[in-house]
Structure formats: C-alpha cells, structure tokens
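Asker: quick one, what's the 3D model for this:
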Amino acid sequence: MRITADKLNKLAHTVADSLAGIPECDFLEDRNTIRQEARKILTKLLADEMKLDAGARLKIASQRKIIVEGSQEWDILYRKYYNDEVKKLGI
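Answerer: Below you'll find the model as predicted:
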C-alpha cells in the first residue's frame, strides 16, 4: 500500500502523541526524536509489506492460466500466496 509522506508524518505524530498520553510511558528522548523513529519503523514496515505483495502478485502472474485481478480465483490465490510469503519470514 502506498502512503504519501504527509500521511506517514501524520501517523508518526499520532504515534508519538499517543505514547506521550500514556502516564506509564516516559520518554528518554524528545518527542521529535520519538516521532522520527516511529516514521522510520513505519517506513520499513510498509516496505516489507510491499515486498510481500509483490511476491504474491508475481506468483499469480507466473500461472499458466491468465487470472484476472479482482476475480474470486485471484483473491483466493493472492491470500494464499501472501500468507506463504509471510510464513517465509517467520511471522
């Protein structure tokens, strides 16, 4: 899933603000550093998800038969191959 830089920044701000609102959560760094680290983590997670998606799509495209995206068969295969890719990572 593609997320714009603005939306990613907004999400990182929300994470930092949410953590700051938890009384049991004390920051060792300033809030901006926390926000930047949250942004890095979110960016990596989205990149990993894109790799999983690409792997599943590649497997579907490599089928002998042409499978139309959006069809029931495509959806079933996508879920199966996506889950296979996740299992490869040990998640």
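
Asker: CA atoms for contacts and neighbours, from now on please.
Answerer: OK.

Asker: leaving aside the residues next to it on the chain, what's closest to the residue sitting nearest the centre point of the chain?
Answerer: In the chain, the centroid-proximal residue (CA atoms, centre = their mean) is L46; its distance is 3.4 Å. Distances taken as CA to CA, 6 or more residues apart in numbering put M1 closest to L46, at 7.1 Å, once the chain neighbours are dropped.

Asker: show me where this protein has its helices.
Answerer: For the chain, applying DSSP state H gives helices covering 5-20, 31-61, 72-88.

Asker: buried residues in the longest one?
Answerer: Right, helix 31-61. 34-35, 38-39, 42-43, 49, 52-53, 55-57, 60 (16 or more other CA atoms under 10 Å).

Asker: now the last one
Answerer: Along helix 72-88, these residues count as buried under the neighbour rule (16+ other CA under 10 Å): 74, 77-78, 81-82, 85-86.

Asker: before we move on, what about the first one?
Answerer: Judged by neighbour count using 16+ other CA under 10 Å, the buried positions of helix 5-20 are 8-9, 11-13, 15-16, 19.

Asker: here is a second sequence; please produce its structure as well for comparison:
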Amino acid sequence: MLLSEDKVAHLSHIILNVLKQSPAIRLTGEEGRVLREIKRVIAAELAQEEKLDQTVRAKLRSYSRLIVEGSAEWEVLYRKMFEEELRKQAKP
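Answerer: Model prediction:
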C-alpha cells in the first residue's frame, strides 16, 4: 500500500506524540531527527511490503491456470503466500 508523503508525515507526528507522552520513554536530542528516523522506518517497511506484493503477484501469475485477481480464490492464495513470504524473511 502506497502512502503519500503527507500521510507518512502525519503518521510520524502521531508516533512522535505517543512516544513523548509515554512515561517509559525519554527522548533526547532534537525532534526533527526523531521524526526523520520514524519516516525512514515507515518508508522502509512500505518498500518491503511493496516488494513482497510484487513477488506474490508474480507467483500467482505463474500458475498454469488463470486465477482472476479479486476473486475469493485469488484473495485467499494472495494472503496465504504473502504471510508465507513474510515468515521467510523473518527467519534468521
């Protein structure tokens, strides 16, 4: 799922505000640096998700019979393969 720069910035500010309000966390340094790091992490996660999406879609296209995108079967297979790919990447 692609997010606009405005949405990423908005999410970053929400995360920063939650971190600042948490008694278990003490932020040191400038907030701008923290916001940039939060944005970087969000962008990296979105890029990983996009890569996984492309991998799963390619696998579904490689099936010998056509599975129509948006069908119930496609949705189930997509979700199953996506989770499987996530597990593969999480292994050390």
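
Asker: returning to what we had before: now flag whichever of the buried residues of helix 72-88 of structure 1 is closest to D26 of structure 1.
Answerer: Closest approach between the buried residues of helix 72-88 of structure 1 and D26 of structure 1, by CA to CA: V86, at 33.3 Å.

Asker: if I look at the closest residue to that closest one other than its chain neighbours, how far off is S71 of structure 1?
Answerer: Distance criterion CA to CA, 6+ apart; nearest residue to V86 of structure 1, sequence neighbours excluded, is L52 at 6.9 Å. Using CA to CA, to the nearest Å, L52 of structure 1 is found at 20 Å from S71 of structure 1.

Asker: which residues sit against stretch 41-49 of structure 1?
Answerer: Stretch 41-49 of structure 1 is contacted by residues 1-2, 8, 12 when judged by CA atoms under 8 Å, 6 or more residues apart in numbering.

Asker: export these to a markdown table and tack on distance to E24 of structure 1?
Answerer: Below are these laid out as a markdown table (distance: CA to CA, whole Å):
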| residue | distance to E24 of structure 1 |
| --- | --- |
| M1 | 33 |
| R2 | 33 |
| L8 | 26 |
| A12 | 20 |
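
Asker: farthest pair in the residues you listed?
Answerer: Farthest apart among the contacts of stretch 41-49 of structure 1 - using CA to CA - are M1 and A12, which lie 16.6 Å from each other.

Asker: mind checking the end-to-end distance for stretch 22-42 of structure 1?
Answerer: By CA to CA, one end of stretch 22-42 of structure 1 lies 20 Å from the other end.

Asker: and that stretch, how far out from the chain's middle?
Answerer: Counting by CA atoms, centre = their mean, to the nearest Å, stretch 22-42 of structure 1 is centred 19 Å from the centre of its parent chain.

Asker: so it matches what in structure 2?
Answerer: Taken onto structure 2 by TM-score structural alignment, stretch 22-42 of structure 1 occupies residues 22-42 there.

Asker: from D30 of structure 1, how far off is the residue nearest to the centre of structure 1?
Answerer: For L46 of structure 1 relative to D30 of structure 1 (CA to CA), the value is 25 Å.
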